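Q: sequence plus predicted model, see below.
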Amino acid sequence: MTTATTPRKRPFWTIERRDAIAGYTFVAPQLIGTVVFVLIPLGLVFWYSLHEWNVLANSFNFVGDANYQLLLRDPQLPRVLTASAIFSAGLAVLNMSLALLLAVLLDQKLRGIVVFRTLFFSPVVVSLVAWTIVWSFLLQNNGGINGFLQMIGIQGPNWLREPGTAMVSVIVVQVFKNVGLNMILFLAALQGVPKELYEAARVDGASAWKQFRRITVPMISPTILLTSIITIVGSLQVFAQIAVLTQGGPGVSTTVLVYYLYQQAFQFHYFGYGSTLSILLFLIVAVLTFVQWQLRKRIVFYEN
């Protein structure tokens, strides 16, 4: 005679479920923050771009793709995009080149080198608005820089009010503000390069430039990719420097996309069109980041 055995019921509180709950608990703050502060605002911006929202008149009317058609017909937009491209390209090239140069120079075992590292990094922790206000006084027609140039017999230009120097001035101010961050990243990468590679290259008779080109650059290429993404994305989001130094002038020579967005939404109260410009900015940042990430297979040593 055989007796049927009842299958043992699997307990609900298993190790797998506990591990899953623990994992979801750890990622929940980041996930909630992404949904609340990124995805929902992005969806609302797209919804607002389909409307004409006039706060002063208390009107909120659906207009469909009218704002996007206005975007294509906007006569100021090509000049704004050109100014944004010039600022981003100038900032990225100058910032990364200077940061890499400083990192190479400061990657030395010399007495007092920590003082110089701290000196070059200190502007990063200074308030952005305070930094920009100080530079606005220095770059005035009768400011400190022109006063110094006059002492040596040079008549300096009105840096922030002439089309030929306004954009250059804004770029230089931003480079001096943030070059220390990229410098620290490059310095950390340089210190991770095995010294045996340089010793072997010197034994083979490689010059300092060939060592830099064939060893240093490939070994720190992941950091170069990281800094390029950070720098370019940050350059497309610049606002305070433009607002304090030039207010987008002279003309629209320094009116970058973020400042133009601010003008349309908060000065002219075209919130619908301002939201459309926000969508354009998001797409530009996303495309540039995607392109840079795809290029990693060609420029990053560890991806080869």
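A: Thanks, I have it. Note that the structure is predicted; figures quoted are calculated from it, not measured.

Q: from here on, just use CA atoms for contacts and neighbour counts.
A: Fine.

Q: residue contacts, the most centrally placed residue in the chain?
A: The residue lying closest to the centre of the chain (CA atoms, centre = their mean) is Gly234, at 1.6 Å. Not one residue lies near Gly234 by CA atoms under 8 Å, 6 or more residues apart in numbering.

Q: show me where the stretch 201-304 of the chain has its helices.
A: 208-211, 217-219, 221-235, 240-245, 257-262, 271-294, 296-299 (DSSP state H, counting those that start in this stretch).

Q: ranking the ones you listed by burial, who's on top?
A: Neighbour counts (mean count of other CA atoms under 10 Å) averaged over each of the helices of the stretch 201-304 of the chain peak at helix 257-262, with a mean of 22.

Q: dropping in the other structure now:
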Amino acid sequence: MSLDVNAKVNKKRDGLQKITWINQDTLSGWLFISPMLLGFTIFMFIPIGFAFYMSLTDWPLLGQAEFVGTANYQAIVQDPEFGQVMKNTIVFTAGLVPLNIALALSLALLLRHPIPGMGIFRTIMFVPVVTSLVVWAIVWKYMFATDFGFVNSILALIGIDQQAWLYNSSLAMPVVVITSVLKNVGLNMVLFLAGLQMVPNNLYEAARIDGAGRWRQFRNITLPIISPTIFLATIITIIGAMKIFAQIFVMTRGGPENSTKVIVYYIWEKSFRLFEMGYAAAAAFILFFIIFAFTLVQWSLRKRWVYNED
């Protein structure tokens, strides 16, 4: 009988010690992440909450804020300019993302082999990524200038009429897309280079023995294995495309005829030109919900085309 009592006491004591260690580990973990959590709370969560409250008010830059509920969201949905802005944003994203991914993957396939001087070329391709976005946009704005731009000068040499690239509603958006692709293609190229290094060479050797050509090797071996990298690069590129602002601000100011006015420029215009802070905050949250929903859809569909080693 006494042995049973001692066993129960020892078991209870061991359980208490285990709970104590778990509590100590939990406390230590919270202490380690507390600086980052405090920073996120002060500089992210609180401002986001305040911005959401602002979106529910009529908040002029100077003056008293008035709570209006969802009136700002209703006004945005009914605003015909917002429809044009969203259309421009979708057109820009649809033009940039496939071109960026295709060009980055092509460059990565060309640069993955250790050829002399290839490191320098990789560096050259990555330099635009670390170049100031404003400086990049200014340079390309002058290159596409109507009278003395580099592009029109080259066209004149081969007998092609000069174009008003940034003042033509049909040409302005393609110009912005091209300059944006060249600016950020190096980042995805590096991601694809890292993904290609994970492809085992013995798979290519086995495929060559079976008579598979380069295209079949790429389609059946390379693409499936680097599909997680493609998925990551696609999400990053889409989010970046929907947040474009600097190129539009520097090169076109949303023109001509609002043909390049995207949603972030629309938000900036409402907040810092018209001083409709509550309206702009509501537009910003609409953008957030769109990106969040699109990311969730992509994440839910990833299993259909993203390769899983398991």
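A: That came in fine, so what should we check first? Bear in mind the structure is a predicted one, so any value in this text is a computation, not a measurement.

Q: so which of the helices of the stretch 201-304 of the first structure comes closest to Val115 of the first structure?
A: Proximity to Val115 of the first structure (CA to CA) singles out helix 221-235 among these, at 23.5 Å.

Q: matching Leu190 of the first structure against the second structure, which residue comes up?
A: Here Leu190 of the first structure is matched to Leu196 in the second structure, going by TM-score structural alignment.

Q: I figured Ile221 of the second structure hits Glu205, correct?
A: No. Look at Ile221 of the second structure against Glu205 with CA atoms under 8 Å: they stay out of range, at 11.2 Å.

Q: same drill for those two, tell me which one is more crowded.
A: Ile221 (16 against 13; other CA atoms under 10 Å).

Q: residues near Asp19 of the first structure, how many?
A: Asp19 of the first structure has 11 neighbouring residues, counting by other CA under 10 Å.

Q: mind jotting down where the helices sit in the stretch 101-250 of the second structure?
A: Using DSSP H, counting those that start in this stretch, helices in the stretch 101-250 of the second structure cover 118-130, 133-143, 150-157, 172-196, 201-209, 214-217, 223-242, 246-251.

Q: quick one: closest of these to Asn6 of the second structure.
A: Judging the helices of the stretch 101-250 of the second structure by CA to CA, what sits closest to Asn6 of the second structure is helix 223-242, at 56.0 Å.

Q: just want the angle from the closest one to helix 172-196.
A: Comparing the axes of helix 223-242 of the second structure and helix 172-196 via axes from the mean of the first three to the mean of the last three CA atoms, to 10 degrees yields an angle of 140 degrees.

Q: which stretch of the first structure lines up against helix 223-242 of the second structure?
A: Taking TM-score structural alignment, helix 223-242 of the second structure hits residues 217-236 over in the first structure.

Q: and stretch 122-135 of the second structure, by the same measure?
A: Under the criterion TM-score structural alignment, stretch 122-135 of the second structure matches residues 117-130.

Q: how long is the matching stretch from one end to the other?
A: For stretch 117-130 of the first structure, the first-to-last residue distance is 22 Å (CA to CA, to the nearest Å).

Q: quick one: buried residues of stretch 188-198 of the second structure?
A: By neighbour count with 16 or more other CA atoms under 10 Å, stretch 188-198 of the second structure contains the buried residues 188-193, 195-196.

Q: repeat for stretch 30-46 of the first structure
A: 42, 45-46.

Q: stretch 126-133 of the first structure too?
A: Per 16+ other CA under 10 Å, stretch 126-133 of the first structure contains these buried residues: 131-132.

Q: quick one: contacts of it?
A: The contact list for stretch 126-133 of the first structure (CA under 8 Å, 6+ apart) reads 123, 173, 177, 240-241, 244-245.

Q: go on, stretch 103-115 of the second structure?
A: By CA under 8 Å, 6+ apart, the residues outside stretch 103-115 of the second structure that reach it are 118, 122, 185-186, 188-190, 192-193, 196-197.

Q: now tabulate the helices of the stretch 101-250 of the second structure in TSV and tack on distance to Phe294 of the second structure.
A: Putting these into TSV (distance: least, CA to CA, whole Å) gives the following:
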stretch	distance to Phe294 of the second structure
helix 118-130	25
helix 133-143	26
helix 150-157	36
helix 172-196	20
helix 201-209	35
helix 214-217	31
helix 223-242	9
helix 246-251	23
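
Q: so can I have a markdown table of the buried residues of stretch 30-46 of the first structure showing distance to Ile230 of the first structure?
A: What follows is the buried residues of stretch 30-46 of the first structure, written out as a markdown table (distance: CA to CA, whole Å):
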| residue | distance to Ile230 of the first structure |
| --- | --- |
| Leu42 | 21 |
| Val45 | 24 |
| Phe46 | 25 |
